[in-house]
Structures are given as structure tokens and as C-alpha cells.
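Asks: Mind folding the following:
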Amino acid sequence: MSTPAPRRRVPHRPTPRAATFLLALATAVLPTATAATAATTATVATTATATPATTTETRPRPTTTETRPRPTTTHYLDCTSGNDTSNGTSVRTPWRTLAKASTAYRPGDRLLLKRGTTCTGTLAPTGNGTPTSPIRLDAYGTGAKPHIEGAGARAALLLRNSQGWEIRNLDLSNTGPAPTPEQRRAGLLVLLTDFGVGRHYVVGHVDVHDVNGSDHKDPDPSGGILFVVQGDRTPTRFDGIRIEDSTVKHVDRTGIGTMSTWGRRTAYPDGPGTSFEPLTGVRIQRNDVRDVGGDAIVTHNADGARVEHNYVNGFNMRSAGYNAGVWSWNSDNVLTQYNEVTGGHGTRDSEAFDIDGGNTDNVFQYNYSHDNEGGFLLVCNGAGMTSKGNKVRHNISINDRNTEAPYGVVAVVCGPTTDTQVHHNTIVTKHPHTRMVSNNGQTGTTFRNNVFVGAPTPTGSPTVDTLSTFSGNLYLNTAQPRDPYAVNADPLFSVPAPATPGDVRLKPGSPARGAGTPEADGVTRDYFGNRIPNPPHLGAYQGR
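Replies: I've put the predicted structure just below:
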């Protein structure tokens, strides 16, 4: 009997109906499948009725681009023991000269100068950092801050057309032979020329001293720490300047300043350049400025700058021009507060604070001015310019003076301003032969809620102003017959002859208590931090 041949096994092939079922099942189980995937499944299932399916699965390769941060480099400079043939990238192989270190740096790089050393000449590095990855210039080692002596160069430290820099813990000087009339010098000069917008600059714990530059004010000045915009082709400005915790001593001409050649606008129709490019993000804070030939701290072409918690002692010491302690030019919304200014020399301006040309909505508050030869406050708009909406409030002036007409402790001179408000200040002087308020024919200033105390002499300190508005001020040893709500009485200070801010606190029973009118300016605290009552007191003190 023969053995039957084994049956050939035929693979199962789904029918069209089964294919439809499989497609529905795939859609239910994999709801996120794409239409293309479902269509492919249907095609495979349908064609399986004719021939066996042979498919090749292709998985997409991941396409990822990994961005690795660029390695940063720290360079070292030792002007005593370094070697320019070294790589400069470790404390054991530092560079030696400023020329070698004046090279290009990249974001995140550092250049560190050895403490206890002195370099002579100019350090002029280049390169652009960013706000998040700045280039840092700092010190390493122990001992005194590294010193750069410019020896009469344009600057000891010069940054030209660079941005994104942080500079800390340096000692800069720049003393050369007696300068010619055009020989400008600076300690630190940051210069942008036809650059566009330069962003992020920090100067901290930098000491600048002994700079004997020429008597140039602007737009190309001499001085200590300077941020300057020049050029006339590409609109250029700074955005983000922070100068803090630094000292400036015995420099000519400007202590700390910003200047620009892009100042033309409606408020300054004859200004330089073809447009107004304001400097923004400017902060000048907690600095000590002493023995300055001209202006101590000045902001030009700024919008929204803050100048606060600075100490100034000695300005206009050598300049032949007009200077002030802290002031702005062609600037808007500048807040000047918590500064102490003293030691102003001379009577050509020389006031502690100055509302000058082209200023709009600037505020001077919570400042202390004392013993300045030029006085406390200057209101001086430039010819053909508009200066409006500025406020001087909650300040204290003790023993300021200006004995040269047409000035006084407060001087309203130059061109007229619009809506300048001077209120809740205490102004007291012991010096004879000075006017309390003086005006040479200008208008636009209102004085109210102030305390004016003149010198305790037979003639006192006269108020010579027949144009400004006076309303509700207290007067002692001075008078203003044009004030319809004048309080002519002793304010009863806690110390009859004040020498410090605390001395102008009011005793109980003072006629200045509760005699003021409220101000709709949103200010709730006085110079001392006291809450302002309603009605307020006259003057800067508002305590109980």
C-alpha cells in the first residue's frame, strides 16, 4: 500500500471582508495613527488576497542638532613678572604688557590683572560680549587692586566700539605733563562712534584718580569715568550702563559723565546730530566723587537714568567753565535721589543740583546739599530749548551760599522753564551776603510748602525774585511779600542753628506743622522716611 504524499500547507489569506475588519481594528487600537498609516494598512490587507505580502519596515532616524557652548578663555596679565611669549591662560603663564592684552575677546572670556602690580600705558581690548555672556575684566591674586597708569595717554583704559563688558576691581590713573588746551585725558573711556546700539556695561569697584586732562566738557571730554557717543553717520547710543561702588578723585574735568553727538529734537532744535538717540538703562549709584576740576556727575542725552546714593565732595575746583555737582542736560525722566553734595567751589554756577537745558520730567528728591559756595539749586534752561515738568522736592540744604549776583542759594537764571515745581524743601543758611532766592528775569518756577531760613544778621538773606510763583512757604530772616499765604515765623528746628539733616526736625508747636497743602504726586514718605501727614508740614520734615 503506498503512503500518501503530505499535503502542502497553504498560508491563510484574508478575504476582502476580513481586510476591512483588520482596518477597523487597527484604527480602534491605534487612534493616533496617521491617515497615511491607515491607508497603508488597508492596502497591505487588500493586496494580501492576491499575493503574499512582503514588507520592509523603515524607521526614521532621529535628526537632532546638539549645540555645545563655545569654551571660554581666561587670560592673565602680570606686568611685573609675565612674558608675552607665554599663552597667557594660567596664573603660571601670564602675559606681561598692555599691548599684548589689548587683543580681541569673545563672549564669556575673562582678562584678569594681577593685584599688586602696575602697568603703564593704555589697555585697549576689543570684542563684544552679551548681557548673558559678558566679557569680564577683573583682578586676581592678593593685595592692592591692579593699577594702570596712562602716563598722559587718551585713557588708561579704553573701550572703543565694543559692548557687553563688565569691569571691576581696577585702579586707574592718567597723569602726564601739563596738558595742552586740546589734550584730553581720561581714566576710563568707553567710546562708541557710528556704532548703533551698544548694550550692557558694568563698572564696579573701580578707583580712578589723578587725571590731569584739558578743560573740555563735551562732546569730547576729559575726566574720570566717561561714556561718550560720537559720529554723525549712524545713529548711536548706549543701552544699559551701570557705574557703581567706585571712586573718582582729583580728576580734570568731569568726574562721571555721559555725552552724545545725537541730541537734536523738538526740545533741543539746535542740538547735535540729525536725531535724538537717548541713552537708556543708565544707573550711577553708590559712588564717591571728590576733588573734581569741573562737573562731578552729569548725564547727557539720557532717558530714565537714575543717579542715587552718591557722595560728592569738591567740584568746580579748577575749571574755567560753568559747572555743577549733579545735573542733566537734554535728558528726560532722570531720577536724582539720596545724594550728598558738598564742597562746591566758586560762583560760576557751582550749585549742588541743576535743572538745565532740554530737561523734561526730571526729579530731584531726598538729597542733602551743604556748604557749597555756589548754592543749592540752579534752574537754568538753555536758549531756544524747552525744559518742563521738572520737580525738586523733599531735599535739605544747609549753609549753602552764592554771593555773586544774579545767583543765590537758589538761582532762577538763563532761559525760562515751564512748570518747574520746588516744594517741601528745607533751605537754611548761616552765611551773610547771600541771597536766598534770586531771579534775573526768568519765569516758569513755583515755590510752595518750603521752609526758607536766612542768615541771622540784620539784613538776613533777601529773596530777590519778582517773577516766580510763591505760595505757602515759611520765611525766617528772609521774606517774599508776593507770597499770599506766607508764614513769617521761626520754624522751631530741633537745633536752632542746623548743621546736619537731623537738626531740621520740627519741635512740637512749630508753625510749620500741618501748615502745608497736599501734593498730588504720589509721594508718601519724607526725607527721613516718615509718612507724610494730611495736611503736610512745611519743609522736608514730616514726622510727628
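Asks: For the rest of this, base every contact and every neighbour count on C-alpha atoms.
Replies: OK.
Asks: what sits against the spatially closest residue to residue 79 that is not a sequence neighbour?
Replies: Nearest in space to residue 79, with sequence neighbours left out and distances taken as C-alpha to C-alpha, 6 or more residues apart in numbering, is residue 96 at 4.5 Å. Shown in contact with residue 96 (C-alpha atoms under 8 Å, 6 or more residues apart in numbering): 77-84.
Asks: neighbour-wise, which of those residues leads?
Replies: With neighbours defined as other C-alpha atoms under 10 Å, the most crowded of the contacts of residue 96 is residue 77; it has 31 neighbours.
Asks: need the strands for the stretch 201-350 of the chain, in chain order.
Replies: Per DSSP state E, counting those that start in this stretch, the stretch 201-350 of the chain has strands spanning 207-212, 223-230, 237-244, 247-252, 254-259, 279-285, 288-292, 297-300, 302-303, 306-308, 311-315, 326-329, 335-337, 340-344. These are given in chain order.
Asks: what number of residues lie near the closest residue to residue 86 other than its chain neighbours?
Replies: Spatial nearest neighbour of residue 86, chain neighbours left out: residue 93 (5.5 Å); criterion: C-alpha to C-alpha, 6+ apart. As a burial measure, residue 93 scores 19 neighbours (other C-alpha under 10 Å).
Asks: Wait, residue 93 touches residue 78, no?
Replies: No - no contact is recorded between residue 93 and residue 78 when judged using C-alpha atoms under 8 Å, the distance being 9.2 Å.
Asks: Give me the buried positions along stretch 201-220.
Replies: Within stretch 201-220, the residues that count as buried by 16 or more other C-alpha atoms under 10 Å are 201-217, 220.
Asks: first vs last residue of that stretch, how far apart are they?
Replies: Using C-alpha to C-alpha, to the nearest Å, the end-to-end distance of stretch 201-220 comes to 19 Å.
Asks: What of stretch 535-544?
Replies: Length of stretch 535-544, first residue to last, C-alpha to C-alpha: 12 Å.
Asks: Next, the second sequence, to be compared with the first:
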Amino acid sequence: LTEDLLVEVDPVAVSGPGTTYYVSATLGSDAKDGLSEATAFETLSRVNALSLGPGDRVLFRSGDVWYGMLWPKGSGTGGQPIVIGSYGGSVKPVIDGDGYQASLLILDDDYYEISDLELTNEASHLDGSGQPKVEVGFGGPENNEGSGEDVRFGLKVVAATRSLSGFEFSRLDIHDIYPTPASSNVALKHQGYGIKYESQSDLSVGNIFTISSVLMDDLLVSRTGHYGVWVRPLGLSGVDTYKHDDFTLRNSRFLDTGGAGFVIVKASNVLVENNVFDGTGSHLDSRMWQRGSGLWPFDSKDVVIQSNILRNARGPLDSYGVHIDYNNEDVLVQYNYSYNNEGGFAQILGANENCGYRYNVSVNDGYRVDGIDGAVQDGRIFNVSNFCSSGGGCSSTGNFLYNNTVYVPNTFSPDIVFKAGSGETLFHNNLIVVEAGSDVLQTDIASSGVTYDIERNLFYPASLFSLASALTTDALYVDPKLRLPGADDPTMYKLLLSSPARFAGAFVPAGRDYFGLLVESGVRPHIGAYNGNQVLGPIDVPVLAPLWRWLMVVVVVGATGLVSMRLGWVGGVAPGSTVGRILKSDRRRL
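Replies: Sure, this is the predicted structure:
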């Protein structure tokens, strides 16, 4: 008896017959062949002189440090990329750009997999004799003559003479990226970027170049003068036909970037998921731009931004968890946790088509006050604008804001603003709770140049909202009975079983809620970002005083009839000092 066994696997890059080169700053020598750990090369210059091909690998010794610009030459293929990484330990090798324009440059080459490196670049752009540090062959006005004086990068990918494809960057630590402009040009001090993807097209001579198929995974980008990662084509302004394509950013952290963490300009098919953006628009260093949302797309298409944590954005303008800039099409912001962002939670600018936010949780967003610390706009929970490149503004079609849960503390009072001329906006099933003792939350809902579809939003308590009449359509003003409003924990914004927001929403298309739970078609959804069956808790139990404790009973009924039950407690001597224990857990099928 014989059987044929068919096993399907995802396609992966296959190492070919390429050559592996080893590089050690402490044990190597450029007089050696570089073909083993014992005969490793020593310098970046020796690596930069190689002509690499498909399947080749360049490995840097763990813990060693190099100064200068790594500029590998040559391209791989889809099945045999060029690999750059490390060997000999877990400590990442360091490439200190030392004032060159980039720590790592890829120019007109493609199909690279680069991982396990640390990149930094803030030293002077001048050498010991006072001359700019430049690499021969990288220059021209479009590249700032190759100098790091006025602009600086950790990693730069440039398509100057052809389109490029096939990049995978993983486990890179990129930090402290700042240029060193002259005192007469100090306004450029913020132009330090973690990663930039730049194409240099010239429509006048028919040169159209793009970058495609890029995966960024498990990056750490911190302390940059401006953006963490920037996707930007040059020479294609006003042309919608050509875009960078197929970019994925996942499982990465952006900490204290001077501008936004990720800026997506003129790109299509972009996925941003499972990342943490914390401290964008940072004021940590005087060289920083000091303004920026967690991320934002501009003039882009088919963008999904989901399951990210967006915290502590700062700045006098923008500086939302995510904002949708203008000229976009089909941008979906879903399943994100937005916390303590100065500008606010959700912003949609003009000339957009089918863009919006659904099933997100926002806590403590929008504390900015116009006129304070240079701010030119109050914080806003929701801001729908007609802003675009046209002085008269641009309307949008298909804006949507639905099933978002928003909590506002009593320490500030952000606005809700839908501007005149902003076009179409659907506003359904949003749950907004303001803490007692807050100032009244103001709303500015224009009536000209707009079309609204507004219903089944919950505002609590009603006394803390000054609602424009358009927002009152079929609205609710009851306590939604959240688990623990005010907590910095999205699970505490689930609805209790007794919540009047359960099964009270308007019908909208959605497959899952913030927590991954099913939103069934034909069944009226809950209001807010949670669509499950949380039964109880946490519930305060005074009998346990003077200790601060809760009992927690959780009963969840699954779609298949499986019932999960858990009884436990959390407690401590004061709020914020907690311990816990599961007392009983069981599962039964109905």
C-alpha cells in the first residue's frame, strides 16, 4: 500500500551557490580573502569594493564596530538575494555612519536581505582636514552631493537609474540619526531619518522609477531628527499612475522619533501591523522636528493600518495616533490602540476616497491646547477636514468613522470637528465617554459642502457634550458600562453584560471587532469597538477593604456554543500595585 503525500509550503528565498564573506573590525585583515572567520576582511572599504551577486552573503562579526558608510554593490535575484547579517554572537555589529550621508546605502541595486545590524549616524560630516566625508560615485544635487551635512540616514535605498524590488530588512536597531549643518543653516538640524526609500524619476525624459516588494520586520528605530521610515518618490508629483508598491511594516518599534514614525508617500498595497509607535514628535533632543503623528499616508492607495499601539505623539499640529493625509484612496485604520496622543485620535484630510477608522480604542487622546507651547490647534478626538494642496480645499468621498471607543479624562476637553467642504462622512456606533468633572466637550459640525450619515453614537454623560444637532441623530446618552474606564489597557473598555450599548448599533460592514471577535452580518452590532459577551467585572468589593481589590468573573459564549468561565481576583495595597490569581477556570459546551 502506498500513498502520495503532498505538502504545501510558502515560497522562501533559497540560498544559491553564492560566496560568504566574513568581516571583523578587531580580528580581520583586508590582506586576507574574507572567506572564513579566520581570514575575515577588516574594513567597510574592502566590502564596498566587492562585486556581489545572487546568493552571496556578507557577515559582520558580532560586537565589532565600523565607522563609515557601508555601500554594497551588486544585485541578487528573487530566489537568491544578497544577504547581509552577522556571525559569532548575539550582540549586533555596529555600523556608525560617522558623518557620511548614510550608515548603509543601497544605490540602484536590489534583492537584498539585511538583518541583525545596529546603525547610528550623528558624527560630524567633516574629516580631520575639514573636508566633507563622501564616497566616490555617490553625489549630484539630488543626493546632496553625497554629503551628510544637511541630511542624514541610517539606511537609504535609492532608485536613481532604474526601478528596484525585493528588500527584506529585519532585526535592525537604528538610532541617533542627525545631520551636522552649518550654523547658517541650522534650520536643517532635524533632517535625520532612520530609513528612506527614494526613487528619482524625471518625467521630462521618460524616466519613471519606483521601489516595490519591501518587508520591514522587527525593527527598532529611535532618536531620529525627523521620520523613522520615509517612503518618497521624487519627480512624480501630480501623477497618479505610478506609485511605489507592496510595502509591509510589522512587529517593529518606533521610540522618540523627532517626526512621525512612518510616512507613506505615493505608495500602494501597504500593510502596517503589530507595531508600537511611542513618542513620535519627540522633544527629547533640540535637534528634533518635534511634531508628528505615529504614522500617516499621503497620496497612497490600498493601505491597511491595523493592530498597532500608538502612544504619546506630540506636536503643535497633526500629532495624532494615525492621521490620513490628503489624496489617498482606500485607507483602512482598524484594531489599533491609541493612547495619550497630543493632537488627537482620528484625522482625515481632504481629497480622499473611501478612507477611515473602525474598531479602534482611544484613551486620553487630544490634550493639546491652542496657543500653549506653540500649538496652533486644539486637540480633537475626530477631525474631518477639507485641507489639501488647493487653497480652496478639497472634499472627500466615503469618509467613515464607526465603532470606535473613546475615553476622555477630566484633565482636558478635546473637540469633535467636521469642517465645511469636507464632503461625505459616515459616523456610526462610536462610543465616547467623558470622565466626570471635565469641561464640556465642544463640537463643530459644518453644514455646507458636506453630506453626513450619522446614527447610533453614544455620548456619556450628555451634560458634558455640547452636541451639534447633526450628531444627535438616533444617539444614546446612557452609561455604556465599560469594565474600567480610565485604565491604560484596551481590555478595560469592553462592555459589561448589562451594557445598553450591546446590540444597539447601526448595521455596518465589518468582520471582526478590536478584540478579534466576530461581527456577524444580519445581527445588530454593539456600539463601540467591542462586540463580545463580557459578563462581569472587574467589580469593586468593599468588604475587602482596606485592601484595594476586585473580584473578576468572566463568562464568554462562543459562536460554537462553547462557554468559557473564569473566576479570579486582582488586588494590592493601592491602585497601581497589583497582584492576581485565577481561582477557577472551566469550559463547557451548551
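Asks: circling back: any idea how far residue 121 of structure 2 is from the corresponding residue of structure 2 for the residue nearest to residue 79 of structure 1?
Replies: With TM-score structural alignment as the criterion, the equivalent of residue 96 of structure 1 in structure 2 is residue 42. According to C-alpha to C-alpha, residue 42 of structure 2 and residue 121 of structure 2 sit 20 Å apart.
Asks: Give the equivalent position in structure 2 for residue 387 of structure 1.
Replies: With TM-score structural alignment as the criterion, the equivalent of residue 387 of structure 1 in structure 2 is residue 352.
Asks: I figured its match hits residue 387, correct?
Replies: No - when contacts are counted by C-alpha under 8 Å, residue 352 of structure 2 is not listed as touching residue 387 (10.3 Å).
Asks: So which of those two has more stuff around it?
Replies: Using other C-alpha under 10 Å, the more surrounded residue of residue 352 of structure 2 and residue 387 is residue 352, with 31 against 20.
Asks: Distance of the more buried one relative to residue 48 of structure 2?
Replies: Relative to residue 48 of structure 2, residue 352 of structure 2 is positioned 44 Å away (criterion: C-alpha to C-alpha).
Asks: related to what we said a few turns ago, shared neighbours of residue 352 and residue 387 of structure 2, which are they?
Replies: residue 326.
Asks: can you give me the helices in structure 2?
Replies: Using DSSP state H, the helices assigned to structure 2 run over residues 44-48.
Asks: quick one: the strands in the stretch 51-200 of structure 2?
Replies: Ranges of strands in the stretch 51-200 of structure 2, per DSSP E, counting those that start in this stretch, are 57-61, 65-67, 82-87, 94-96, 102-107, 112-115, 118-121, 152-159, 164-170, 173-177, 192-200.
Asks: Tell me the mean distance between the first one and structure 1 once they are aligned.
Replies: After superposition onto structure 1, the mean distance of strand 57-61 of structure 2 to its aligned counterpart is 0.5 Å, using mean C-alpha distance after the TM-score superposition for structure 1.
Asks: May I see the buried residues of that strand?
Replies: Neighbour-count burial for strand 57-61 of structure 2 flags 57-61 (criterion: 16+ other C-alpha under 10 Å).
Asks: Distance to residue 271 of structure 2 for the residues you listed - can I get that in a markdown table?
Replies: Listed next are the buried residues of strand 57-61 of structure 2 as a markdown table, based on distance: C-alpha to C-alpha, whole Å:
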| residue | distance to residue 271 of structure 2 |
| --- | --- |
| 57 | 28 |
| 58 | 29 |
| 59 | 29 |
| 60 | 31 |
| 61 | 33 |
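Asks: Could you single out the nearest of the residues you listed to residue 194 of structure 2?
Replies: Proximity of the buried residues of strand 57-61 of structure 2 to residue 194 of structure 2 (C-alpha to C-alpha) peaks at residue 60, which lies at 20.5 Å.
Asks: residue contacts, the match of residue 387 of structure 1?
Replies: With contacts taken as C-alpha under 8 Å, 6+ apart, residue 352 of structure 2 has the following neighbours: 326-329, 395-399.
Asks: In strands, which of those residues appear?
Replies: Among the contacts of residue 352 of structure 2, the members falling in strands are 329, 396-399 (criterion: DSSP state E).
Asks: And for the corresponding residue of structure 2 for residue 295 of structure 1, the neighbour number?
Replies: Structural alignment (TM-score structural alignment) places residue 295 of structure 1 against residue 260 in structure 2. Other residues within reach of residue 260 of structure 2 by the criterion other C-alpha under 10 Å amount to 34.
Asks: what's the burial count for residue 90 of structure 2?
Replies: Taking other C-alpha under 10 Å as the criterion, the count of residues near residue 90 of structure 2 is 11.
Asks: With residue 136 of structure 1 instead?
Replies: A count of neighbours around residue 136 of structure 1, defined by other C-alpha under 10 Å, yields 21.
Asks: what do we get in structure 2 for it?
Replies: With TM-score structural alignment as the criterion, residue 136 of structure 1 pairs with residue 83.
Asks: ok, that match to residue 216 of structure 2 distance?
Replies: When residue 83 of structure 2 is compared with residue 216 of structure 2 (using C-alpha to C-alpha), they lie 15 Å apart.
Asks: if we can go back for a sec, would you turn the strands of the stretch 51-200 of structure 2 into JSON lines with distance to residue 432 of structure 2?
Replies: Converted to JSON lines, the strands of the stretch 51-200 of structure 2 look like this (distance: least, C-alpha to C-alpha, whole Å):
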{"stretch": "strand 57-61", "distance to residue 432 of structure 2": "52"}
{"stretch": "strand 65-67", "distance to residue 432 of structure 2": "51"}
{"stretch": "strand 82-87", "distance to residue 432 of structure 2": "48"}
{"stretch": "strand 94-96", "distance to residue 432 of structure 2": "47"}
{"stretch": "strand 102-107", "distance to residue 432 of structure 2": "45"}
{"stretch": "strand 112-115", "distance to residue 432 of structure 2": "43"}
{"stretch": "strand 118-121", "distance to residue 432 of structure 2": "43"}
{"stretch": "strand 152-159", "distance to residue 432 of structure 2": "41"}
{"stretch": "strand 164-170", "distance to residue 432 of structure 2": "38"}
{"stretch": "strand 173-177", "distance to residue 432 of structure 2": "38"}
{"stretch": "strand 192-200", "distance to residue 432 of structure 2": "36"}
